[in-house]
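Chemist: Got a predicted model here, sequence first, then my questions.
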Amino acid sequence: MALLGSRRSMFSAAKPARRRLLEGVDLMLWGIPLAMVAVAGILIASTQRQAPYAIWYQHWIIAAVGLGLALVLARIPLERYQPFRWLIYGAMVASLMAVRVVGVSALGAQSWINIAGFNVQPSEFAKVAAILLLAGVLARHPVERPVDLIRPVAMISVPWLLVFVQPDLGTSLVFGAVLLVMMFWSGMPGAWLLLLLSPLFSAILAGTIPWALVAWVPAMAVLAWRSLPWKSLAASVTLVIQGMFALGTPWLWAHGLKEHQRARLTMFLDPSQDPLGGGYHLLQSTVGIGSGGLWGTGLMQGHLTLLRFIPEQHTDFIFSALGEETGFIGSTLVVVGFVLLMWRLLQIAGRARSDYESLVVVGIGAMLMFQVVVNINMTIGLGPITGIPLPWLSYGRSAMLVNFISLGLCASVSRHGRPPQRRW
């Protein structure tokens, strides 16, 4: 009986110790990405069952290195990076320029630099550097007047242009999404956000539903007149810009883009028009996801994955392997996991001690969720192929490190942020 009592006391003492170990750990912030990394390693191994090489274990190794970096960054207050934001920005621009000189080409883009035998992708790290700089600028100069747009747009234009000419269209789009979301979070009116996006919508309407421009263009002019100073001038300039995009897009489409570039942008609308060429990836990806059904074929049991019907499936098209082997249930859980992660990041941003910290977290959230939306839409056939990886799931050394570095920065804000206010 005495022995039994001592064992009970030992186990009862162990329980509070485990609680103390997990106390203060943001389980949602850390748990969701780590769970995705664990599943992704198995999915990548499944895609390489018939491959002459095996790199799936590197996914976990790089994730472990990234986790170590994230844990270190989580203990450093984010304000300590502010004095170095211009230095970080300068190093980022220099690395992107170096890609043009000594870069390594792969898959049609010159986006990597070989360092000690490893290909490093500077454009991935440039996203975090740009977020840190934009956060510092917008914290001191929020977008409250139209002239306030010049500074952040000019700063993001440099890395955007350097990435766009690699050419890396997917990553360049991430810069634009981050800029718009961070400016909106800093205080920019929602009407201005719509006006900034309106030329893109005008271009799309000009190529798809031209008659809709009759209502769209005047509506944007009215919105500019109501929301901007110098109302008559703002409305006139808006009409000119909308007209330029509406009239210039058809000409640019016919004469400015090559045939394969036009096909890549529109192939997702009807991939069957070139089933063995540009539409091959999209067709095989949707077939693989659909074949998974409700519960999937089981991990390491996917037939299309085994036969390697989808080239480079372990990178940008890893969601197709997820859909085949875990089915609708597994795919939905991953999507829900990303939604919960974004919700947690918004909570952290709302409780941040300063505007700078809040903007950094929002910028990282915009970066991650834009990649999630574009990648998943691409693999299920609702968007063009852009080469954007799925965070923590797609194989990619630079992308994995950047994702965990971003996680560490957000964890730092969560660790040092204000406690939640209780309503009762």
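Modeler: Structure's in. What do you need?

Chemist: going forward, measure contacts between C-alpha atoms and count neighbours the same way
Modeler: Will do.

Chemist: distance between the helix or strand where Met244 lies and the chain's centre?
Modeler: Here Met244, judged by DSSP states H and E, is contained in helix 231-251. With Cα atoms, centre = their mean, to the nearest Å as the basis, helix 231-251 stands 30 Å off its chain's centre.

Chemist: which other helices and strands contact it?
Modeler: With contacts taken as 3 or more Cα pairs under 8 Å, 6 or more residues apart in numbering; DSSP states H and E, helix 231-251 sits against helix 190-208, helix 213-227.

Chemist: Doesn't Gln110 lie inside a strand?
Modeler: Yes: counting by DSSP: H, G, I helix; E, B strand; the rest coil, Gln110 is part of a strand.

Chemist: Quick check, Asn119 in contact with Ala106.
Modeler: No: using Cα atoms under 8 Å, Asn119 makes no contact with Ala106, being 10.3 Å away.

Chemist: So which of the two has more stuff around it?
Modeler: More crowded of Asn119 and Ala106, by other Cα atoms under 10 Å: Asn119, with 15 against 9.

Chemist: here comes the other one, which I'd like you to weigh against the first:
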Amino acid sequence: MSWDDLASTALVGTDRRPYPGDLLGSAAVEVVRRRAGWRPARPGEPARAADEEQDAVSRRAAERLVRILGGEHERVLPEWLAVAAGAGRRVPAYLLPELLHRGRRDDSIRADLGVLAGRRGRWLAERNPVWAYLLEEPTGETWELGRAADRRDHLRRLRAAEPGEARRLLESSWERETPEDRAVFVEVLAEGLSIDDEPFLESALDDRRREVRQWAANLLTRLPASRLSRRMAERARTCLTVGPATITVEAPSSCDKAMERDGIRPKTPRGVGERAWWLQQVIARAPLQMWGVPPGEMLRKKILDWDSEVKTAWVRAAVLQREPEWARAMFAWDPISDLLVALGPEEQQALAADFTKERDPDSQLIMVLGGVSPRWQETLATAVLRKIIQMATTQPWNLGELITLAGERIDPALAGLAQGFSPVPPIQQVAALLRFRADMIKELS
């Protein structure tokens, strides 16, 4: 019997199709016969990697990268990669396997690897499935011909230069895009967002993909004049009644389809009640300017019920809507790093400097400092260095992460300031890392 006949008999069973003899034994013989009859393929000459177009980093820069990969100040690797990629350089071929292996575990460095790996890196990625992620990073192709990453990169650059043209380009191909690509592309519209984007984003609220709908709702929330913001304001007014000294709260009793379309997620996180969850989302998406009262004054009012839920919603609203005045007020109530995104780099650093002066180096301080955009300038750098000196005599065991963070985030041009700040070993550790980074950047420039 042929292999197809044996397989068919096995599928329907010997009760329905009797087989004379040992079916499994015959199948084993047929497997051996088939394998013995195969001739091994003779591979042709493998295609060579194309010649590189980018210049490699200098020998000294490559040597420093070897040291970083070997464990010396390993946490500055993302900065090394970002600076090198920004200079349009590539890494030597002998370092590619280690870097591609790291990129497999850390997707935050993949965009820079897409630049630094060059043509040899893509050649390797085509031959090793575990490195294939590199093929999804931008290559410089056009909107029409590029992969998803190329098209996202093209759209982002166009959005920065001509926001309206970028939106029209996306609209022209929207129906032909895959759900995965739509979810990636709509996020790009966050830059240069304006009320002109509202009709497109409003239509995206009906998209089949949840991530698309959520991003569209988030962006519309940043537009106080959008129809979504007006709808959320109406809902919020039914939930909160603001009096001269008190705020009365009536949480939603249900989450209907219209609320879901506007970005309210009906399913609650573990440990949160339904009405509390819906209340937080409604208030977070309602335009903060609708209350007509400064945030400090709102926070002083007594909230009769749902106090924590309402204030948590205002925190989320300040983050979603990028509202600086509310972000400052809510940071004073709950100093979380997410609120810093609503503030410019200088104000972030000033706020973090004040917070550092008042706080012991606990996890909250580390989280706040970790949310401040690098590179830290003198005001914040000085506050952190003083905190290190203060704690070096009382809690030296509690300084490790603060020392490392200072060395990684302070502007390396301030290495001299740190070195002369104090001779105590923790400060000199910070100064040493700043000098390491300063030399690293010089080698890559």
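Modeler: Sure, I can see it. Just so we're clear, the structure is a prediction, and the values are computed from it rather than from any experiment.

Chemist: What would you report as the TM-score here?
Modeler: TM-score for the superposed chains, counting by TM-score structural alignment, normalised by the length of the first structure: 0.23, backed by 159 aligned residues with a Cα RMSD of 7.0 Å.

Chemist: still on that earlier bit, so which bits of the helix or strand following the helix holding Met244 of the first structure are buried?
Modeler: Counting by DSSP H and E, the next helix or strand C-terminal to helix 231-251 of the first structure is helix 259-266. By 16 or more other Cα atoms under 10 Å, the buried positions in helix 259-266 of the first structure come out as Ala263.

Chemist: Go ahead and measure how far helix 259-266 of the first structure is from the middle of the chain.
Modeler: 23 Å.

Chemist: Where do the strands of the first structure begin and end?
Modeler: Applying DSSP state E to the first structure gives strands spanning 104-106, 109-115, 118-120.

Chemist: ugh, wrong one, I meant the stretch 251-400 of the second structure
Modeler: 302-303 (DSSP state E, counting those that start in this stretch).

Chemist: again with the stretch 101-250 of the second structure
Modeler: 240-242, 246-249.

Chemist: Redo the ones you listed as JSON lines? Include distance to Gln348 of the second structure.
Modeler: Listed next are the strands of the stretch 101-250 of the second structure as JSON lines, based on distance: least, Cα to Cα, whole Å:
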{"stretch": "strand 240-242", "distance to Gln348 of the second structure": "31"}
{"stretch": "strand 246-249", "distance to Gln348 of the second structure": "30"}
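
Chemist: can you tell which of the strands of the first structure is closest to Phe370 of the first structure?
Modeler: strand 109-115 (20.2 Å; Cα to Cα).

Chemist: Quick one: list the elements packing against the closest one.
Modeler: helix 85-102, strand 104-106, strand 118-120, helix 122-140.

Chemist: from the middle of its chain, how far away would that strand be?
Modeler: Mean-position distance between strand 109-115 of the first structure and its chain equals 20 Å (Cα atoms, centre = their mean).

Chemist: how far off helix 85-102 does that strand point, in degrees?
Modeler: Angle, strand 109-115 of the first structure to helix 85-102, by axes from the mean of the first three to the mean of the last three Cα atoms, to 10 degrees: 100 degrees.

Chemist: Next, the buried residues of strand 109-115 of the first structure.
Modeler: Gln110, Ser111, Trp112, Ile113.

Chemist: can you put the residues you listed in TSV and add distance to Met342 of the first structure?
Modeler: Formatted as TSV, the buried residues of strand 109-115 of the first structure follow (distance: Cα to Cα, whole Å):
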residue	distance to Met342 of the first structure
Gln110	32
Ser111	28
Trp112	29
Ile113	31
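
Chemist: Of those residues, which is the nearest to Leu195 of the first structure?
Modeler: The closest of the buried residues of strand 109-115 of the first structure, once distances to Leu195 of the first structure are taken by Cα to Cα, is Ser111, at 32.1 Å.

Chemist: Quickly note the distance from that closest one to Val93 of the first structure.
Modeler: Distance of Ser111 of the first structure to Val93 of the first structure, given as Cα to Cα, to the nearest Å: 13 Å.

Chemist: list the contacts for Phe245 of the first structure?
Modeler: Pro199, Leu200, Ser202, Ala203 (Cα atoms under 8 Å, 6 or more residues apart in numbering).

Chemist: So what's the residue count around the last one?
Modeler: Using other Cα under 10 Å, the number of residues around Ala203 of the first structure comes to 22.

Chemist: So it is in contact with Thr249, correct?
Modeler: Yes: counting by Cα under 8 Å, Ala203 of the first structure does reach Thr249; the two are 5.6 Å apart.

Chemist: Which neighbours do those two have in common?
Modeler: Counting by Cα under 8 Å, 6+ apart, no residue touches both Ala203 of the first structure and Thr249.

Chemist: Now do the helices in the stretch 151-300 of the second structure.
Modeler: Using DSSP state H, counting those that start in this stretch, the helices of the stretch 151-300 of the second structure run over residues 163-173, 179-188, 198-204, 210-221, 227-239, 257-261, 274-285, 295-300.

Chemist: what's the angle between the fifth one and helix 210-221?
Modeler: Which is helix 227-239 of the second structure. Orientation note: helix 227-239 of the second structure sits at an angle of 80 degrees relative to helix 210-221 (the same axes, to 10 degrees).

Chemist: for helix 227-239 of the second structure, packing partners?
Modeler: Short answer (3+ Cα pairs under 8 Å, 6+ apart): helix 227-239 of the second structure packs on helix 210-221, helix 274-285.

Chemist: of all those helices, which lies closest to Thr312 of the second structure?
Modeler: helix 274-285 (7.1 Å).

Chemist: Tell me what angle the closest one forms with helix 210-221.
Modeler: Using the same axes, to 10 degrees: helix 274-285 of the second structure against helix 210-221 is 50 degrees.

Chemist: circling back: ChimeraX command to pick out the buried ones of the contacts of Phe245 of the first structure?
Modeler: In ChimeraX syntax, the buried subset of the contacts of Phe245 of the first structure is picked out as below (16+ other Cα under 10 Å):
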select :199,202,203
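
Chemist: Next, format the contacts of Phe245 of the first structure as a markdown table and append distance to Ser12 of the first structure.
Modeler: Formatted as a markdown table, the contacts of Phe245 of the first structure follow (distance: Cα to Cα, whole Å):
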| residue | distance to Ser12 of the first structure |
| --- | --- |
| Pro199 | 64 |
| Leu200 | 62 |
| Ser202 | 66 |
| Ala203 | 66 |
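
Chemist: quick one: which of the contacts of Phe245 of the first structure is nearest to Arg7 of the first structure?
Modeler: Leu200 (68.6 Å).

Chemist: For the closest residue to that closest one other than its chain neighbours, give its distance to Gln284 of the first structure.
Modeler: Of all residues not flanking Leu200 of the first structure in the chain, Phe245 sits nearest, at 7.8 Å (Cα to Cα, 6 or more residues apart in numbering). Distance, Phe245 of the first structure to Gln284 of the first structure, by Cα to Cα: 35 Å.
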